[in-house]
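Enquirer: The amino acid sequence is not available; the structure is as follows:
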């Protein structure tokens, strides 16, 4: 079966060279007209591709030509069509963030990895956490806190001592970053449909920013996070190196 492929490159020398070679072999196609998107770069470029083209609903096959490639397959150009035919899908549902700022603005964004709140100054953030409208933690004093998806749980979340979540487990991780009080609170694993709401308790003296993947909003006073109900994306992986196996393997790395 003939597939229309749109090749997208991160702009590095390696990815640009690969783009030229692949388009010479398979033709050039716009993302809107393609059956499959092939992203050439690292994980950062994959996230950029999902944010830019995720609404098209086209499956994305990534090939690593960047620094980090957890969401990517190995780069090989000679057997691409066969790999696409054999590729296994991983369906991801992003987080939807709604942030209210000190100026009264409301900012919406999506996150395929995590939404994180971080202190903007040398002073620790003071936050309240509500789950589904019910107060759960009256005051968290910390450098920050995040909500991570299973696909993102091996990234920043894991570096902050959060749990690695199995793909398809229908849960998210709520993980503090350098918590000071309560000192022993290590976070929680929540059902994916839970609404997590953070209230900044002292936004003027202790300002906080919110970041959905790479989209930062500064001087937030309240942030609500929930699983997006109207958006999914499909990533394609080589069968021998699929995303579920990668997430599992990360739990056994010393």
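Expert: Perfect, I can see it now. Fair warning: this is a prediction, and the values are worked out from it, not measured in the lab.
Enquirer: When you work out contacts or count neighbours from here on, use the C-alpha atoms and nothing else.
Expert: OK.
Enquirer: how near is residue 142 to residue 135?
Expert: Taking CA to CA, to the nearest Å as the measure, residue 142 falls 18 Å from residue 135.
Enquirer: How far off centre is the longest strand anywhere in the chain?
Expert: Across the chain, the longest stretch assigned as strand under DSSP state E is strand 134-148. The chain centroid and the centroid of strand 134-148 are separated by 20 Å, computed with CA atoms, centre = their mean, to the nearest Å.
Enquirer: So which residues make contact with it?
Expert: Residues from elsewhere that reach strand 134-148 (CA atoms under 8 Å, 6 or more residues apart in numbering): 113-119, 124-130, 157, 172-182, 225.
Enquirer: ok, back up a step: please identify which of residue 142 and residue 135 sits among more neighbours.
Expert: residue 142 (22 against 13; other CA atoms under 10 Å).
Enquirer: hmm, which of the contacts of strand 134-148 are the buried ones?
Expert: For the contacts of strand 134-148, a burial check counting by 16 or more other CA atoms under 10 Å picks out 113-119, 124-130, 157, 172-179, 225.
Enquirer: re earlier: looking at the contacts of strand 134-148, which are in strands?
Expert: Going by DSSP E, the strands hold 114-119, 125-130, 172-181, 225 from the contacts of strand 134-148.
Enquirer: Which residue ranges of the protein form helices?
Expert: With helices called from DSSP state H, the chain shows them at 13-26, 43-53, 80-86, 156-159, 243-250.
Enquirer: what packs against the second one?
Expert: Okay, so that is helix 43-53. In this structure, helix 43-53 packs against strand 36-41, with contacts taken as 3 or more CA pairs under 8 Å, 6 or more residues apart in numbering; DSSP states H and E.
Enquirer: Please repeat the previous calculation with a cut-off of 7 Å.
Expert: Using 3 or more CA pairs under 7 Å, 6 or more residues apart in numbering; DSSP states H and E as the contact test, no helix or strand touches helix 43-53.
Enquirer: The structure to be compared is supplied as follows:
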């Protein structure tokens, strides 16, 4: 008999997720977070990201069950035999990006992003961005609706919708993808080493304001943003055997 780990269940506010929370806690109990061996997150991908951000520094694995829509980071929901599924689960380690944004008023805001850091025009006019990589000017001017730096784990999200590449989960690269680029007209983005430090300067921020966003945490009216990977921070995600991120990233390219 497989011993039952100490599980802490958490759920989004959707009826499907709260109903699952009630069912699972009745069946398996609810361990206080401070005493838990594993976190079971019930919801969609957005709730999984929210859970990982809240758990930063706790070094606890998170096993998600899909009670949302897409569920790319989640496992199939079933209340049956959860201790066995947890015992057999495969672990993936994800390192987030850090975003350090400076605003027009001089404020500094720092956030972490598991999926991507994105830049979007705030008004009717296109953004004008200047891009540096490791202190070297790489693109004098990118006129666009925005730009994205995505991790391998986040490469199938907003990055993929903007026609960016899907990155293998074990690759030490980041995807830099333009959103609706106007100039250079045929610029397709870039693949950068995971160690790269990328800086975006906003040209003409008064006339063409830009916001920066790290997994839904937004900073408006930025003038410069620095983005780099944080290998010292590790998020642990559990997947059912044969359904880990590597398999999902490959499968996503053939649908």
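Expert: Happy to help now that I have it. What you are looking at is a predicted structure, and each value in this text was computed from that prediction instead of being measured.
Enquirer: what TM-score do we get after superposing?
Expert: Once superposed, the chains reach a TM-score of 0.98 (TM-score structural alignment, normalised by the length of structure 1), with 253 aligned residues with a CA RMSD of 0.8 Å.
Enquirer: picking that back up, for residue 167 of structure 1, which of the helices of structure 1 is the nearest?
Expert: Within those, the stretch nearest residue 167 of structure 1 is helix 243-250; the backing value is 5.7 Å (CA to CA).
Enquirer: which residues of structure 2 does the closest one align to?
Expert: The aligned range for helix 243-250 of structure 1 in structure 2 is 245-252, by TM-score structural alignment.
Enquirer: which other residues reach the matching stretch?
Expert: With CA atoms under 7 Å, 6 or more residues apart in numbering as the contact definition, stretch 245-252 of structure 2 has outside contacts at 166, 168, 169.
Enquirer: Average offset of it relative to structure 1?
Expert: By mean CA distance after the TM-score superposition for structure 1, the fitted stretch 245-252 of structure 2 averages 0.6 Å away from its aligned residues in structure 1.
Enquirer: ok, back up a step: take the helices of structure 1 and write them to TSV, including distance to residue 97 of structure 1.
Expert: Converted to TSV, the helices of structure 1 look like this (distance: least, CA to CA, whole Å):
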stretch	distance to residue 97 of structure 1
helix 13-26	31
helix 43-53	13
helix 80-86	33
helix 156-159	17
helix 243-250	24
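Enquirer: out of those helices, which comes closest to residue 234 of structure 1?
Expert: Residue 234 of structure 1 lies closest to helix 43-53 among the helices of structure 1, at 9.4 Å (CA to CA).
Enquirer: Buried ones in the closest one, by neighbour count?
Expert: Those would be 43, 44, 45, 46, 47, 48, 49, 50, 51, 53, for helix 43-53 of structure 1 by 16+ other CA under 10 Å.
Enquirer: which of these sit farthest apart?
Expert: Using CA to CA, the pair of these lying farthest apart is 43 and 53, separated by 15.1 Å.
Enquirer: any idea which residue sits dead centre in structure 1?
Expert: Structure 1 has residue 113 as the residue nearest its centroid, 1.8 Å off, counting by CA atoms, centre = their mean.
Enquirer: Please say which position in structure 2 it maps to.
Expert: So, by TM-score structural alignment, residue 113 of structure 1 is matched to residue 115.
Enquirer: same deal with residue 213 of structure 1?
Expert: Per TM-score structural alignment, residue 213 of structure 1 is aligned with residue 215.
Enquirer: What is the neighbour count of its match?
Expert: Residue 215 of structure 2 has 20 neighbours, counted by other CA under 10 Å.
Enquirer: again, but for residue 138 of structure 2
Expert: 12.
Enquirer: what's the counterpart of it in structure 1?
Expert: The alignment partner of residue 138 of structure 2 in structure 1, by TM-score structural alignment, is residue 136.
Enquirer: Check residue 174 of structure 2 too.
Expert: Matched by TM-score structural alignment, residue 174 of structure 2 corresponds to residue 172 in structure 1.
Enquirer: What are the neighbouring residues in contact with its match?
Expert: 147, 148, 149, 150, 189, 190, 191, 192.
Enquirer: and if we set it to 6 Å?
Expert: Residue 172 of structure 1 makes contacts with 148, 149, 189, 190, 192, as judged by CA atoms under 6 Å, 6 or more residues apart in numbering.
Enquirer: Same question for residue 2 of structure 1.
Expert: The contact partners of residue 2 of structure 1, by CA under 6 Å, 6+ apart, come to none.
Enquirer: now do the one 3 residues further on
Expert: Residue 5 of structure 1 makes contacts with 34, 36, 37, as judged by CA under 6 Å, 6+ apart.
Enquirer: Among these, name the buried ones.
Expert: Buried among the contacts of residue 5 of structure 1 by 16+ other CA under 10 Å: 34, 36, 37.
Enquirer: Show me what counts as buried in stretch 16-23 of structure 2.
Expert: Across stretch 16-23 of structure 2, burial judged by 16+ other CA under 10 Å covers 17, 18, 20, 21.
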